[in-house]
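K.L.:
Provide a 3D model corresponding to the input given below.
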Amino acid sequence: MRRWRLVLRDGGRAGRPGDGWGLSGEDAVIDRALDALYGAPGTGLGSRPGPGQGPGAAGGGFGPSVPHVVRWLGDIRTYFPASVVQVMQRDAIDRIGLSALLLEPEMLAAVEPDVQLVSVLLTLGKVMPETTRTTARVVVRQVVRKLEERLTQRTRTTVGGALDRSARARRPRHGDVDWGRTIRANLKHYLPAHRTVVPERLVGHARAAGSVRKEVILCVDQSGSMASSVVHAAVFGAALASVRSLDTRLVVFDTAVVDLTDQLADPVDVLFGTRLGGGTDIGRALAHCQARITRPAETVVVLISDLYEGGTGRGMLRRVAEMRAAGVRFVALLALSDDGAPAYDRDRAAALAALGIPAFACTPDLFPEVMAAALEGRPLPVPEG
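P.N.:
Predicted coordinates for the structure are as follows:
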């Protein structure tokens, strides 16, 4: 009955007097917090308190002032786990326009930082006052640090291994032979009578392993629907830029094209250099990338976009075909996030597939494997469906 009362969000008001199933104590606070967000239209966080109703009264609403919402944010962080708090914050942004209140520094200090919150802050970047911008950078850096802890080392290890494998020489000098890998590669040539392996193929490392052998260009759509992908792309761009054997470039675009390569040392600077929202001209962005390719056969271009093109679709496909013909490895990601199946232009995705380029959504955890496959020239690990 207690759980049903919380699900119904009526605080036990629908029960009979004295039936013993009313909510009290912490349960009553939880009920008010839920009712403030999910109550009937005209009540809750987005409404004015009614006569005789103080802030947080069940069904009566926290007014839209910052102190009341900050108090509500404190309540939900006290009584719900972080994953649930993030869901409720996203619902508050959709239901009551919480994004407008995020321009207040004290509001930002009360929220639970996550990728979606960073996306909202980047969208508000143009109208954010300087006092709020300082707090916003702190929030964004917290999220970026968590993503780096989760993704950066794995990216470096996976991509570094791919570069090492692609650098192995077929006929290495004696000092360059990797004997462990050579033995494993020739186990099928084991001679039991002689208790030895015949090394038909030697596996070794090229002497130029320390030089830049591959170039990566991340071309990222910064339209509003791609916000989460922009956040992850900034973190991955910084991780790839830290791999000494890679020359990494980051380009973001809407109808204009901005090269943020010189800011890759700090993903937070990259994110505040983006401009979420606006139109899209994929063809123009690809033209910018194409003009900067110096070694096509050693270059991987990763387009991260939902493919909704504001320019000419033919121009986009022509650029892709030209790069492919020159030897560039091209990867098309419809999203780089954990947000689930994205909306995308299916006709242009099919056109890319006809060119031999599968277009698919990619989670951040899968991205290092995708990059490793692209750098080695292997088939991409395209998720099923």
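
K.L.:
switch to C-alpha atoms for all contacts and neighbour counts from now on
P.N.:
Will do.

K.L.:
could you pull out the strands for the stretch 51-200 of the chain?
P.N.:
Counting by DSSP state E, counting those that start in this stretch, the stretch 51-200 of the chain has strands at residues 190-191, 196-197.

K.L.:
any idea which of the ones you listed is most buried?
P.N.:
Neighbour counts (mean count of other Cα atoms under 10 Å) averaged over each of the strands of the stretch 51-200 of the chain peak at strand 196-197, with a mean of 14.

K.L.:
tell me what it is packed against?
P.N.:
Judged by 3 or more Cα pairs under 8 Å, 6 or more residues apart in numbering; DSSP states H and E, strand 196-197 is in contact with strand 190-191.

K.L.:
please, where are all the helices along the stretch 101-250 of the chain?
P.N.:
105-110, 115-123, 130-166, 179-185, 227-241 (DSSP state H, counting those that start in this stretch).

K.L.:
can I get the ones you listed in a markdown table with mean neighbour count?
P.N.:
A markdown table is the format used below for the helices of the stretch 101-250 of the chain (neighbours: other Cα atoms under 10 Å):
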| stretch | mean neighbour count |
| --- | --- |
| helix 105-110 | 17 |
| helix 115-123 | 22 |
| helix 130-166 | 17 |
| helix 179-185 | 14 |
| helix 227-241 | 25 |
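
K.L.:
now do the contacts for residue 210.
P.N.:
244-245 (Cα atoms under 8 Å, 6 or more residues apart in numbering).

K.L.:
from residue 246, how far off is it?
P.N.:
Distance of residue 210 to residue 246, computed by Cα to Cα, to the nearest Å: 10 Å.

K.L.:
please provide the structure for the following sequence as well, for comparison with the first:
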Amino acid sequence: DAGSPAGASPPRAEGGLLAPDDRWRLVLGRRKDQLPSSAASLATALDELYGSGRGEGSRGGLTGPGSGGGREVPYPGVREWSEELAVLFGPGIREEVLAAAATSGRKDVLAELHPDSVRPSVDLLRTVLRHAGGLPEARLAALRPLVRRLVEALTRELATRLRPALHGTALPRPSRRPGGGLDLPRTLRANLATARRAPDGTVQVIPEHPVFRTRARRSADWRLILVTDVSGSMEASTVWAALTASVLAGVPTLSTHFLAFSTEVIDLTGHVEDPLSLLLEVSVGGGTHIAAGLRHARELVTVPSRTLVVVVSDFEEGYPLGGLLAEVRALVGAGCHVLGCASLDDTGRPRYSTGVAGQLVAAGMPVAALSPLELARWVGEKIT
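P.N.:
All right, here's what the predicted structure looks like:
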């Protein structure tokens, strides 16, 4: 329906619904002189969203004298615009419009986004984190509820998708607490003292102490080291890597480490179980020194055969390749399981140096463009 976002009430002017011709004038952004005065607020709201002179009516020769959706004077600020959007289109559409404006570069709208109403997306989370990086603590505190809501929702969604790929990472063990299925052999052995012979000669066991099967948290006998490139070109992949690491940190059989590197390496393992804290600690920017990240990872290895080293990068190494290849060969030679995950751009397509990746493959490290789900499957196959 022209002029009405999905799920919103049709725009109204004073006295009732706008006439179809007036609604088209608003959509096309032309002939504002023919709009009723009561439609001025609608025209202004649309101009603030699309930009005066940049709406649909500004292209294709439709503009001319009297063109443009609304008044020349913009709203005094984003709060007034936000309130007007809620009145005109409803709170749901207001959150959609503000989120779209934020991801397109309007950082001033972030303070108006309601944490409980906004639709979570990685793009919006990246925008908020990018903006939060340069804020003083007082203003950052105001954004924390929004960041927390986005991170929790996205992590929960990701965990739902990853858990099936990680099946089998916990083992059943006997328990006296009800909850799992009855472990009949163990129950019989535990209750032999209650065995009685019935008059017909059969033996009956009264299970005074039944034993059940439960899901066990086995000791963390595998180590996963995520070596994550946080150079300037890696923003989208960094968010996914941090969320994935937080999900994997909940796997009982894994001890998950998170190393962030550009030209320096920072060990953020202490934050890995809290994705909000982890993402707020990650600072994207700088050059790329993959060899330094792998060197630090090698220092964390204790049992090579039970160690997974996953590098998330575009493999645009800024230092001589000899050092990088030597680190890969050292890890592979020690018996570690290594994997290179190519970075993904905003559309989910792989973007990485195929030349460097080819040399890494020859050195013993497979390189693939994996989604978080595919990475979880690889991890699950290794540790089960």
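
K.L.:
quick one: TM-score?
P.N.:
The TM-score (TM-score structural alignment, normalised by the length of structure 2) is 0.66; 313 aligned residues with a Cα RMSD of 4.2 Å.

K.L.:
can you put the helices of the stretch 101-250 of structure 1 in TSV and add distance to residue 64 of structure 1?
P.N.:
Listed next are the helices of the stretch 101-250 of structure 1 as TSV, based on distance: least, Cα to Cα, whole Å:
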stretch	distance to residue 64 of structure 1
helix 105-110	12
helix 115-123	19
helix 130-166	18
helix 179-185	65
helix 227-241	26
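
K.L.:
nearest to residue 74 of structure 1, out of those helices?
P.N.:
helix 105-110 (6.6 Å; Cα to Cα).

K.L.:
so what does that closest one touch, helix or strand wise?
P.N.:
Checking 3+ Cα pairs under 8 Å, 6+ apart, helix 105-110 of structure 1 ends up next to helix 66-79, helix 130-166.

K.L.:
residue 348 of structure 1 is nearest to which of the ones you listed?
P.N.:
helix 130-166 (29.0 Å).

K.L.:
could you check how far the closest one is from the centre of its chain?
P.N.:
10 Å (Cα atoms, centre = their mean, to the nearest Å).

K.L.:
any idea which helix or strand carries residue 375 of structure 2?
P.N.:
Element membership of residue 375 of structure 2, judged by DSSP states H and E, is helix 372-383.

K.L.:
can you list contacts of that helix?
P.N.:
Here helix 372-383 of structure 2 has contacts from 161-162, 165-169, 222, 240-241, 244, 248, 253, 308, using Cα under 8 Å, 6+ apart.

K.L.:
could you list which residues are in contact with residue 254 of structure 1?
P.N.:
221-223, 277-282.

K.L.:
which position in structure 2 aligns with it?
P.N.:
Counting by TM-score structural alignment, residue 254 of structure 1 lines up with residue 262 in structure 2.

K.L.:
please tell me how far its match sits from residue 318 of structure 2.
P.N.:
Counting by Cα to Cα - residue 262 of structure 2 and residue 318 of structure 2 are separated by 9 Å.

K.L.:
does residue 302 of structure 1 touch residue 328 like I think?
P.N.:
No. With contact defined as Cα atoms under 8 Å, residue 302 of structure 1 and residue 328 do not form a contacting pair (10.4 Å).

K.L.:
common neighbours of those two, please.
P.N.:
By Cα under 8 Å, 6+ apart, no residue touches both residue 302 of structure 1 and residue 328.

K.L.:
look up the closest residue to residue 264 of structure 1, ignoring the ones flanking it.
P.N.:
What sits nearest to residue 264 of structure 1 in space, not counting adjacent residues and going by Cα to Cα, 6 or more residues apart in numbering, is residue 238, at 5.0 Å.

K.L.:
ok, the one you found - contacts?
P.N.:
With Cα under 8 Å, 6+ apart, residue 238 of structure 1 has these contacts: 264-267.

K.L.:
how about residue 197 of structure 2?
P.N.:
Residue 197 of structure 2 sits next to 203-204 when contact means Cα under 8 Å, 6+ apart.

K.L.:
distance of it from residue 188 of structure 2?
P.N.:
15 Å.

K.L.:
circling back: mind putting the strands of the stretch 51-200 of structure 1 into TSV with distance to residue 324 of structure 1?
P.N.:
Below are the strands of the stretch 51-200 of structure 1 laid out as TSV (distance: least, Cα to Cα, whole Å):
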stretch	distance to residue 324 of structure 1
strand 190-191	42
strand 196-197	41
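
K.L.:
so which of these is nearest residue 134 of structure 1?
P.N.:
Set against residue 134 of structure 1 and scored by Cα to Cα, these come closest in strand 196-197, at 63.9 Å.

K.L.:
whereabouts in structure 2 does the closest one align?
P.N.:
By TM-score structural alignment, strand 196-197 of structure 1 lines up with nothing in structure 2.

K.L.:
so how far is stretch 310-326 of structure 1 off the chain centroid?
P.N.:
Centroid separation for stretch 310-326 of structure 1 versus its chain: 25 Å, with Cα atoms, centre = their mean.

K.L.:
right, and residue 331 of structure 1 touches residue 302 too?
P.N.:
Yes. Applying Cα under 8 Å as the test, residue 331 of structure 1 and residue 302 come out as touching, 4.7 Å apart.

K.L.:
how close does the nearest residue to residue 23 of structure 2 once chain neighbours are set aside sit to residue 87 of structure 2?
P.N.:
Nearest residue to residue 23 of structure 2, sequence neighbours excluded (Cα to Cα, 6+ apart): residue 3, at 5.9 Å. As judged by Cα to Cα, residue 3 of structure 2 and residue 87 of structure 2 stand 15 Å apart.

K.L.:
ok, residue 254 of structure 2 touching residue 217?
P.N.:
No. Checked against Cα under 8 Å, the pair residue 254 of structure 2 and residue 217 is beyond contact range at 10.3 Å.

K.L.:
the more surrounded of these two?
P.N.:
Per other Cα atoms under 10 Å, whichever of residue 254 of structure 2 and residue 217 has more neighbours is residue 254, with 23 against 14.

K.L.:
distance of that one relative to residue 97 of structure 2?
P.N.:
41 Å.
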